[in-house]
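**Q** 3D model of this:
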Amino acid sequence: MNVLMVDDHVMFLQGIKNLLSVLVPELRVETAGDIAHAAQLVQATDFDLVLLDWHLNATDGAESIRLLRETGCTARVVVLSGETSAALIRQSVELGAAGFIPKMYSSEMMVAALRHVLAGRIFLPSETSQAHWEEVAPAVDPRVAGLTARQMDVYRAAARGLPNKLIARQLNIAESTVKAHLTAVYGALGVRNRTEAAYQASREGLRID
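**A** As a prediction, the model looks like this:
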């Protein structure tokens, strides 16, 4: 698995890199201190996961995610931030982030969150401040089990934050077909949009890799 970490705080960047090297020694980890360098790296390498600091010196998370997607990056993007307001968490998901990990977490909580992400699932904290978090094995939702294989492919891609155009290109289907599958997925799950679908995926522990 190829992982890219983008953060302009060198100490935090090195700390997360050390954690990842302990969790999964075979990971290939690249680092970037700004989004311009990150964009260059994603053009040269197919990354599976991007851990992105929301507050970079030259840009914010919204612009960073947009730039990464414009380069054709299809990796899961997980936001890391010292700010943990409900509004920011929701904005991250709306912009296509496949997860959100607060920087304020203790080392144990950070490891647990990273394990969750590395297992291919979405990690989202509660929408209000939380003192602790522990992983709970999800129950299988029959609504998910009832989706077709192609609908699940589209659901996973949308949960990873990919726009419809990239989903269509990745799955070699028409963009109109992507929209039709998403409509069916939202109907089956009882949600209205991909933001609610991402929260659903987080609650159910859906693998999106």
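
**Q** hey, let's count contacts and neighbours off CA atoms from now on
**A** Noted.

**Q** now the helices for this structure?
**A** Taking DSSP state H as the test, the helices found in the chain are 10-23, 35-44, 61-70, 86-94, 107-118, 142-145, 149-159, 164-171, 175-189, 194-204.

**Q** I'd like these as a markdown table, with mean neighbour count and distance to R76 appended.
**A** Below are the helices of the chain laid out as a markdown table (neighbours: other CA atoms under 10 Å; distance: least, CA to CA, whole Å):
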| stretch | mean neighbour count | distance to R76 |
| --- | --- | --- |
| helix 10-23 | 14 | 16 |
| helix 35-44 | 16 | 12 |
| helix 61-70 | 18 | 11 |
| helix 86-94 | 18 | 12 |
| helix 107-118 | 18 | 9 |
| helix 142-145 | 12 | 21 |
| helix 149-159 | 21 | 9 |
| helix 164-171 | 17 | 13 |
| helix 175-189 | 17 | 18 |
| helix 194-204 | 20 | 12 |
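
**Q** can I get those helices in CSV with distance to E134?
**A** Listed next are these as CSV, based on distance: least, CA to CA, whole Å:
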stretch, distance to E134
helix 10-23, 17
helix 35-44, 31
helix 61-70, 26
helix 86-94, 19
helix 107-118, 7
helix 142-145, 23
helix 149-159, 22
helix 164-171, 32
helix 175-189, 25
helix 194-204, 13
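
**Q** among these, which comes closest to M1?
**A** Checking those against M1 by CA to CA gives helix 107-118 as the closest, at 9.0 Å.

**Q** how far off centre is the closest one?
**A** In this view, helix 107-118 has its centroid 14 Å away from the chain centroid, taken as CA atoms, centre = their mean, to the nearest Å.

**Q** same question for stretch 111-125.
**A** For stretch 111-125, the distance to the chain centre is 9 Å (CA atoms, centre = their mean).

**Q** could you also give me the structure for this next sequence, so I can compare it with the first?
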Amino acid sequence: MNDPLIRIALVDDHALIREGVRVLLEAVEHYRVVGEAGSAEEAVTLIERERPDVVLMDIGLKDVSGLELTATLTRRHPWLRVLILSMYSDRQYVRQSLQAGAAGYVLKDATSREIIAAIKALAVGGRYYSGALAEALTGCTSTPEAVLTPRESQILQMMAQGLNNKAMARELAISVRTVESHRLNIRRKLDIEKPADLMRQAMQHSGQRCHPCND
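**A** Predicted coordinates:
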């Protein structure tokens, strides 16, 4: 069965950045950029017209804060998944983005693989934060995946990045059979039967490793 098409909108007041992100995403199978906006007014019109699955949102828009725009859009369209793509790594911005209704936060210096994984995580209902942000945040709540070993958790993260068993084995310097064994243990511990459900859990695990907490 083919993966569903993920429709994406780009909101950033720098045309060059939008162009770079568009080129990156349009090279990914099942990803389609349905429109771009350089201002809040353009973004509102774009979302209402195209109804994308995921919006990549910059914080520093010229006419209004991207966080304010996120709050407006998610209030009008509760189904909308907003991924903040920003140069700001301050965790205060992460908390504010959550309050505004964003489902993820990725830094602009993230790798292309991480941006692609973040979009995929949001598209299936999960959350995603850049690894650097997740490591910097303290006082995080535990997740259902806490029962997993560090290696099993790593396997789930790599699955969310789109790596297959052979690639994971090569990356971790272990055998393919060992990877398969880890995957079997993950399914058993999390009571998952279908491979598709395991992938969905991997996406959610990737975005829910760490949640911003109050100071």
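
**Q** hmm, back to that, figure out which of the helices of structure 1 is closest to E135 of structure 1.
**A** The nearest among the helices of structure 1, by CA to CA, is helix 107-118 at 7.3 Å.

**Q** at the geometric centre of structure 2, which residue do we find?
**A** A118 (2.1 Å; CA atoms, centre = their mean).

**Q** leaving out the residues flanking it, which one is nearest to it?
**A** Using CA to CA, 6 or more residues apart in numbering and skipping the chain neighbours, the partner closest in space to A118 of structure 2 is Y128 (5.4 Å).

**Q** in contact with the one you found, which residues are there?
**A** A103, G104, Y105, V106, A118, A121, L122, Q204, S206, G207, Q208 (CA atoms under 8 Å, 6 or more residues apart in numbering).

**Q** can you list which of the residues you listed carry over to structure 1?
**A** Using both residues aligned by TM-score structural alignment, their matches' CA atoms under 8 Å, structure 1 keeps these contacts from those: A103, G104, Y105, V106, A118, A121, L122, Q208.

**Q** these into a markdown table, with extra columns for distance to V94 of structure 2?
**A** Converted to a markdown table, the kept ones among the contacts of Y128 of structure 2 look like this (distance: CA to CA, whole Å):
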| residue | distance to V94 of structure 2 |
| --- | --- |
| A103 | 10 |
| G104 | 8 |
| Y105 | 7 |
| V106 | 10 |
| A118 | 15 |
| A121 | 17 |
| L122 | 16 |
| Q208 | 13 |
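
**Q** between those, which is closest to R51 of structure 2?
**A** Of the kept ones among the contacts of Y128 of structure 2, the one sitting nearest to R51 of structure 2 (CA to CA) turns out to be L122, at 15.0 Å.

**Q** the closest one contacts V54, doesn't it?
**A** Yes. Contact criterion CA atoms under 8 Å: L122 of structure 2 and V54 qualify, at 7.1 Å.

**Q** give me the common contacts of the two.
**A** In contact with both L122 of structure 2 and V54: R81, V82, L83, using CA under 8 Å, 6+ apart.

**Q** aligned counterpart of the second one in structure 1, please.
**A** So the one you mean is V82 of structure 2. Alignment note (TM-score structural alignment): V82 of structure 2 maps to V77 of structure 1.

**Q** rewinding a little: out of the helices of structure 1, nearest to H55 of structure 1?
**A** helix 61-70 (6.3 Å).

**Q** now for the closest one, which elements pack on it?
**A** helix 35-44 (3 or more CA pairs under 8 Å, 6 or more residues apart in numbering; DSSP states H and E).

**Q** superpose on structure 2 and give me the mean offset of the helix it packs on.
**A** Following the fit onto structure 2, the mean deviation recorded for helix 35-44 of structure 1 is 1.1 Å by mean CA distance after the TM-score superposition for structure 1.

**Q** ok, and the closest non-adjacent residue to L73 of structure 2?
**A** Nearest one to L73 of structure 2, counting by CA to CA, 6+ apart, is V44 at 7.1 Å.

**Q** straight-line length of stretch 114-123 of structure 1, end to end?
**A** Length of stretch 114-123 of structure 1, first residue to last, CA to CA, to the nearest Å: 8 Å.

**Q** wait, the match of V82 of structure 2 sits on L51?
**A** Yes. Contact criterion CA under 8 Å: V77 of structure 1 and L51 qualify, at 6.0 Å.

**Q** who has more neighbours, the two?
**A** Set side by side, V77 of structure 1 and L51 show more neighbours around V77, with 28 against 25, by other CA atoms under 10 Å.

**Q** G66 of structure 2 and V23 of structure 2, how far apart?
**A** From G66 of structure 2 to V23 of structure 2 the distance is 22 Å (CA to CA).

**Q** got it, and S130 of structure 2?
**A** 21 Å.

**Q** L61 of structure 2 now?
**A** 21 Å.

**Q** what do you get for I119 of structure 2?
**A** 15 Å.

**Q** and if you look at V54 of structure 2?
**A** Counting by CA to CA, the gap from V54 of structure 2 to V23 of structure 2 is 16 Å.
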